[in-house]
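In: no sequence for this one, just the structure:
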């Protein structure tokens, strides 16, 4: 089985409103996202897919929505605090933990993949020492 991986980086701010601790305060991360796909070689080519196809898909479906954004759970507490602040907020129905973000990213990417390939693995790093992975267990 072959797989290829494309790396992305983006900056994002968030807070965890349902959490007691440092992460309940507004803060940001320099995220690193690795997107790995697997499948059969595309007919008439010697590659699974052009890396540019993956780049365009991930940038369109994920990076453009998260990069340099404030991402918050859509709840009364956050709306009261940030809705009139003028901040560029992406409101989500869940706390923007790394675990929930990677599942959201998986859904955003999977729907746009070419037919001959599938998502194999995602790795989302919040810091140099903390990351979450999703692996396709079919």
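Out: Received it, and whenever you're ready, just let me know what you need. In this text, all values refer to a predicted model and were calculated from it rather than measured experimentally. Residues are numbered from 1 along each chain as shown.

In: C-alpha from now on. contacts and neighbour counts both.
Out: OK.

In: and the residue nearest in space to the middle of the chain, how far is that from residue 37?
Out: Of all residues in the chain, the one closest to the mean position by CA atoms, centre = their mean is residue 105, 4.0 Å from it. Look at residue 105 and residue 37: by CA to CA, to the nearest Å, they are 14 Å apart.

In: mind listing the helices for the chain?
Out: Per DSSP state H, the chain carries helices over the ranges 51-58, 64-66, 76-82, 98-110.

In: before we move on, the earlier item: quick check: closest non-adjacent residue to the residue nearest to the centre of the chain.
Out: residue 62 (6.5 Å; CA to CA, 6 or more residues apart in numbering).

In: Tell me who's in contact with residue 35.
Out: By CA atoms under 8 Å, 6 or more residues apart in numbering, residue 35 lies in contact with 5, 6, 7, 119, 120, 121, 122, 123.

In: Equivalent analysis for residue 51, please.
Out: Counting by CA under 8 Å, 6+ apart, residue 51 touches residue 6.

In: Put this next to the previous one:
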């Protein structure tokens, strides 16, 4: 039996959102400085002829996947539930350029579910997504674990 190793890479992005029909302050437009920690698990490459020998995965490849699937898409974007009344907002110049409308309430928890789906689908076959941690503030975060999601 091989030896499993976990790799973690951290990403940062700025994003605004509002929680449609919420009963607290987060119903208003506001932004966060998000920190996303992505952990993958796998066995180091044992092929001595491979330039990736000894690696579970090249950190650069992980960075490329997460940037394409999450960071480049969400950084400096406004994320709203598609049921929110957003049509007047789109009438303002430039406001619709980085607007993402979701089928879900754009909470930290729901965003993690989508991130897990996007990242998992891009990982090499021998590498699995282990967990995600998304900090919305310095002391508030949500986590997604593969073992909890069958």
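Out: Perfect, I can see it now. Everything quoted here is computed from the prediction, not taken from an experiment.

In: Can you pull the TM-score for these?
Out: Overlay of the two chains. TM-score (TM-score structural alignment, normalised by the length of the first structure): 0.94; 137 aligned residues with a CA RMSD of 1.1 Å.

In: will you turn the contacts of residue 35 of the first structure into JSON lines that also has distance to residue 110 of the first structure and neighbour count?
Out: Shown next, in JSON lines, are the contacts of residue 35 of the first structure (distance: CA to CA, whole Å; neighbours: other CA atoms under 10 Å):
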{"residue": "5", "distance to residue 110 of the first structure": "15", "neighbour count": "15"}
{"residue": "6", "distance to residue 110 of the first structure": "15", "neighbour count": "15"}
{"residue": "7", "distance to residue 110 of the first structure": "16", "neighbour count": "15"}
{"residue": "119", "distance to residue 110 of the first structure": "6", "neighbour count": "20"}
{"residue": "120", "distance to residue 110 of the first structure": "10", "neighbour count": "20"}
{"residue": "121", "distance to residue 110 of the first structure": "11", "neighbour count": "19"}
{"residue": "122", "distance to residue 110 of the first structure": "11", "neighbour count": "22"}
{"residue": "123", "distance to residue 110 of the first structure": "15", "neighbour count": "18"}
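
In: Nearest to residue 53 of the first structure among these?
Out: Taking CA to CA as the measure, residue 53 of the first structure lies nearest residue 6 of those, at 10.4 Å.

In: Thought residue 34 was touching that closest one, still the case?
Out: Yes - assessed by CA atoms under 8 Å, residue 6 of the first structure is found in contact with residue 34 at 5.8 Å.

In: Show me what residue 71 of the second structure aligns to in the first structure.
Out: Using TM-score structural alignment, the equivalent of residue 71 of the second structure in the first structure is residue 63.

In: Am I right that its match is in contact with residue 11?
Out: No - contact criterion CA under 8 Å: residue 63 of the first structure and residue 11 do not qualify, at 9.3 Å.

In: if you count what's nearby, which of these two comes out ahead?
Out: Comparing residue 63 of the first structure with residue 11 by neighbour count (other CA atoms under 10 Å), the higher total belongs to residue 63, at 21 against 16.

In: Okay, that one and residue 124 of the first structure: tell me how far apart.
Out: Using CA to CA, residue 63 of the first structure is found at 12 Å from residue 124 of the first structure.

In: can you check residue 24 of the first structure too?
Out: According to CA to CA, residue 24 of the first structure and residue 124 of the first structure sit 20 Å apart.

In: More neighbours: these two, which one.
Out: Taking other CA under 10 Å, residue 24 of the first structure and residue 124 do not tie; residue 124 has more neighbours (23 against 13).

In: contacting residues for that one?
Out: Residue 124 of the first structure neighbours (CA under 8 Å, 6+ apart): 31, 32, 33, 34, 98, 102, 131, 132, 133.

In: any idea what it aligns with in the second structure?
Out: In the second structure, residue 124 of the first structure lines up with residue 134, judged by TM-score structural alignment.

In: same thing with residue 96 of the first structure?
Out: Under the alignment defined by TM-score structural alignment, residue 96 of the first structure corresponds to residue 106 in the second structure.

In: burial measure for its match, as a count.
Out: Residue 106 of the second structure has 22 nearby residues by other CA under 10 Å.

In: What of residue 84 of the first structure?
Out: A count of neighbours around residue 84 of the first structure, defined by other CA under 10 Å, yields 8.

In: Which position in the second structure pairs with it?
Out: Aligned by TM-score structural alignment, residue 84 of the first structure pairs with residue 91 of the second structure.
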